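>>> show me how the following folds:
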Amino acid sequence: MIKSISLRSSCVVNLNEKLNLLVHTVILRIALGTSYEGKKFESGGNLSELLHGAIAMMGAFSVLSLFPYVGRIIALFTGLQQKLDNNFNELDALLQQAVDEYSDPDRQTGEYEDIVDVLLRLEKEQFGEIRFTKYHIKAILMDMYLGGSNTSSVILVWTMSEHVKNPRVMKKVQEEVRRCVGKKEKVDENDLDQLHYLKMVIKESLRKHPPGSILIPRECMSRCIINGYDIYPKAWVLINIWAIARDPVSWKNPEEFLPERFIDCRIDFKGKDFEFLPFGAGRRGFPGMSLGVAIIELALANLLYSFNWELPPGITTENFDMEETGVVSLEKKSKLQLVPIKYEWEFEEKNFM
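Model prediction:
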């Protein structure tokens, strides 16, 4: 990614495309063993378009589910049902291809099992009355892909947006990264423990721009009373983490992007502090939190280490668009287009792949 951006130094770059491709590639290599980069589908779309289509469908049907008796009729008349079917069929075809490749007896296997190997082994072994099938395998892989890809890329886009909106913060974190890393080709994982301010920046970005506006709905198991309201069994409970993270009762100046608020602060995003729940909490918390944070830290550190970033001509920090859009996933409404200026240190040309 860094090398491809370097080729467009001093030119406007669409960071949405770069970051989406990076995160999709990482998640697919983890989940399916390969990136499937460049794969085209019957609709003519690519993986990035397929992912965004799936997220959009999830958001649309979360609204329609409020009207269960007429929701399907509405979906049929609006064409939403056809879009859902097409999107699911293409996702299913991709996952089926991966499972078939792993099931091939002639496939060359590595020293260690990966995720698909383990799932296929569970299917063969079967435990007790649970019948584990390839449908379950594809469902797990789909959850990993949809849950892991979009969240990380959305946070990266918002964090870079906040940096150009707040030059003081960007300068401070760049100074930290370049001081701690020194004159190297790129930031690697061994450098991350030293980058304390960068970690605070990511926390602040997760607070102000959680990848989802609400957590996955919970279902009430028994009748209870909360603040005078009767909550009955089977009722859905929606937790608005976007509003919680901007609550002035818990956060001073919540609309301000201020990473320094996390200096000597006990609040963290790991699910124990209910003022700050970008990944949820408890048994329904996001299981890929550690992986997602690692991807965000490494990608962000390299972007800030390798380049100075400027706004395109005619755009200032005052008129820079920070409008949100989406239902399930709150993304930046307009594409993040910035001008990278390659940092002055000269490195020996090497392959970054």
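
>>> contacts and neighbour counts: CA atoms only from here.
Fine.

>>> show me the contacts for residue 11.
Counting by CA atoms under 8 Å, 6 or more residues apart in numbering, residue 11 makes contact with 339, 340.

>>> excluding chain neighbours, what is closest to the most centrally placed residue in the chain?
Centroid-nearest residue in the chain, with CA atoms, centre = their mean: residue 151, separated by 1.5 Å. Leaving out its chain neighbours, the residue that sits closest to residue 151 by CA to CA, 6 or more residues apart in numbering is residue 211, at 5.3 Å.

>>> show me where the stretch 201-350 of the chain has helices.
In the stretch 201-350 of the chain, the segments counted as helices under DSSP state H, counting those that start in this stretch are 241-244, 289-306.

>>> check the gap between the residue nearest to the centre of the chain and residue 200 for me.
Going from residue 151 to residue 200 by CA to CA, to the nearest Å gives 18 Å.

>>> please name the nearest non-neighbouring residue to residue 213.
residue 242 (5.0 Å).

>>> ah, wrong one, I meant residue 3
Using CA to CA, 6+ apart, the closest residue to residue 3 is residue 352 (6.6 Å).

>>> give the burial count for the one you found, as a bare number.
For residue 352, the count of nearby residues is 10 (other CA atoms under 10 Å).

>>> please give me the structure for this one as well, since I'd like to look at both together:
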Amino acid sequence: MFLFFILNFEPNGQHHPNLPPGPPKLPIIGNLHQLAGSLPHRVFRDLAKKHGPIMHIQLAQISAIIISSPRLAKQVLKTHDLALASRPTSLASRVLFYENTNIAFTPYGDYWRQLRKICSLQLLSAKKVRSFGAIRQQEFNKFMKSLSLLPDGEPINVREKVSEMVNNVVCVSSFGDNCRQRTQLLEIIDRFGRELSGFCLADVFPSYEFVSRIMGRKSNLLKLRKYFDEILDEILGDRLCRRSNRDASNEEDLLEVLLKIKDEDGIGFAITNDNIKAIFVDILAAGTDTSSITIEWAMTEIIRNPIVMKKVQTEIREAFNGRTKITEKDLQSLSYMQLVIKETLRLHPPVPLLLPRECREQCKIDGYDIHVNQKVMINAWACATDPDYWEDAESFKPERFENTSVDFTGNDYEFIPFGAGRRMCPGVTFGLRSVEFFLALMLYFYDWKLPGGLNLTDIDMTETEGVFAGKKDHLRLVPTKAVDYMMLNTDM
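Purely as a prediction, here's the structure:
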């Protein structure tokens, strides 16, 4: 679950009488029983229908305000963005994110501002993302080659195949093509995700340290961090060795960007190796999961809607016109595919509950007091399916985005899959470029159908529990080559 994100003791809100309404709370556990075995973003949406778009929730010792409407999301993310610009801390975030020195969870302040500037101008700028185009093309070549070896009619696990492409793009972009530790790195990041997404009793009773000790929470986290340390230390050692031999002078990956910033010391404070490791936890975790989840959901919705499938494939094939040399510039003309991606992100935001904010300065939301250190969470999925803003809100209709300026850039609070304001996800361009490129080429070169005997109604749309809301039962489809191809030209 998402609970590790909101960990700070807040004794039942008794000292803050002007809290929003919320569901009745049981002694000791508060509202924990209402989340047992359920998806929090759906439970909170259902509770909001009864208690209102701003609710107070108590999860044992964890007090949180849940926002479920675009109107109130705007108050949090724009009106009071500065007052609510910080992040809560936790045992898990302190250990796995190197004392919260990553991008996502570092507290608001000078260090965060400098990290944000580095991301925007150097690490994840549009220019830098474009420079990785050849890597994306190389990975799609590998994907096509693997499909060419399949027996006719053999289905593939879409999530597994797409994840392999996306993961390799992120790793090569981060550490270069000669990173020997790629497999171990992805394995440990997956373990990070499972550790952070699972429910742990110690997480909701943070003031009782003995609970963490009894359950071995801290020791487990430290073991994971130690393993990650060893892998990153090897990668850093390899790079520093090549740099000393002047073999890394032409490398332009993200690690080289950070090492140059470290060498120059031009941002007002020293960047340590631990800071670099923390940043890569963010890049690897967010960069791999969000893109592959979005592509799988897009393919799922497309296969469930044959009219959409025909329309998007017709657009792509007319635009590419039988060519085998496709570059990312060719994606600019695919207006309907962009609508499909938007609608996928609306119904299936990769992170349906945005990472929590923590109040720095007391403010009011809808007349209720938000006190210092209070946690505030926005249900982005509830905002994106609010019937006051969306007609037939839970149906997949890409055309709803035609002739409208509504976008996911953080200005339309009914559609905020990547957040908004100061803490909006800085890696949107990096992730979306893989989604657009891989989805377009999958639909261009191949026709897709369900394995024999399955009907559209057999597709299970259940989501996974956890921070990232992926598809629980992975989509399996049969690819059939529709356009003859040779390996894509990687000359950008």
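
>>> superposing both, give me the TM-score.
The pair, once superposed, lands on a TM-score of 0.89 when counted by TM-score structural alignment, normalised by the length of the first structure; 345 aligned residues with a CA RMSD of 2.4 Å.

>>> the residue nearest to the centre of the first structure: what's it in contact with?
Applying CA under 8 Å, 6+ apart to residue 151 of the first structure gives the contacts 211, 212, 292, 329.

>>> mind putting those residues in a markdown table, neighbour count and distance to residue 340 of the first structure included?
Output for these, formatted as a markdown table (neighbours: other CA atoms under 10 Å; distance: CA to CA, whole Å):
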| residue | neighbour count | distance to residue 340 of the first structure |
| --- | --- | --- |
| 211 | 25 | 25 |
| 212 | 23 | 28 |
| 292 | 20 | 24 |
| 329 | 22 | 27 |
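
>>> can I get those in CSV with distance to residue 338 of the first structure?
Listed next are the contacts of residue 151 of the first structure as CSV, based on distance: CA to CA, whole Å:
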residue, distance to residue 338 of the first structure
211, 21
212, 24
292, 24
329, 22
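
>>> the residues you listed in strands, which ones?
Among the contacts of residue 151 of the first structure, no residue falls in strands (DSSP state E).

>>> out of the residues you listed, what pair is the most spread apart?
Pairwise distances across those (CA to CA) peak at 15.2 Å, for the pair 292 and 329.

>>> hang on, the earlier thing: which position in the second structure aligns with the residue nearest to residue 213 of the first structure?
In the second structure, the residue paired with residue 242 of the first structure according to TM-score structural alignment is residue 381.

>>> next, count neighbours for its match.
27.

>>> on that earlier part again, the residue nearest to residue 213 of the first structure reaches residue 214, doesn't it?
Yes. Counting by CA atoms under 8 Å, residue 242 of the first structure does reach residue 214; the two are 6.8 Å apart.

>>> kindly indicate whether the alignment partner in the second structure of the residue nearest to the centre of the first structure is helix, strand or coil.
Per TM-score structural alignment, the equivalent position to residue 151 of the first structure in the second structure is residue 290. Under DSSP: H, G, I helix; E, B strand; the rest coil, the three-state class of residue 290 of the second structure is helix.

>>> ok, residue 238 of the first structure - contacts?
Per CA under 8 Å, 6+ apart, neighbours of residue 238 of the first structure: 214, 215, 216, 217, 218.

>>> list only buried entries from those.
214, 215, 216 (16 or more other CA atoms under 10 Å).

>>> counterpart of the first one over in the second structure?
Counting by TM-score structural alignment, residue 214 of the first structure corresponds to residue 353 in the second structure.

>>> wouldn't its match be in contact with residue 384 here?
No. Residue 353 of the second structure is beyond contact range of residue 384, at 11.4 Å (criterion: CA under 8 Å).

>>> residue 70 of the second structure is in contact with residue 414, isn't it?
Yes. Between residue 70 of the second structure and residue 414 there is a contact under CA under 8 Å: 4.8 Å.
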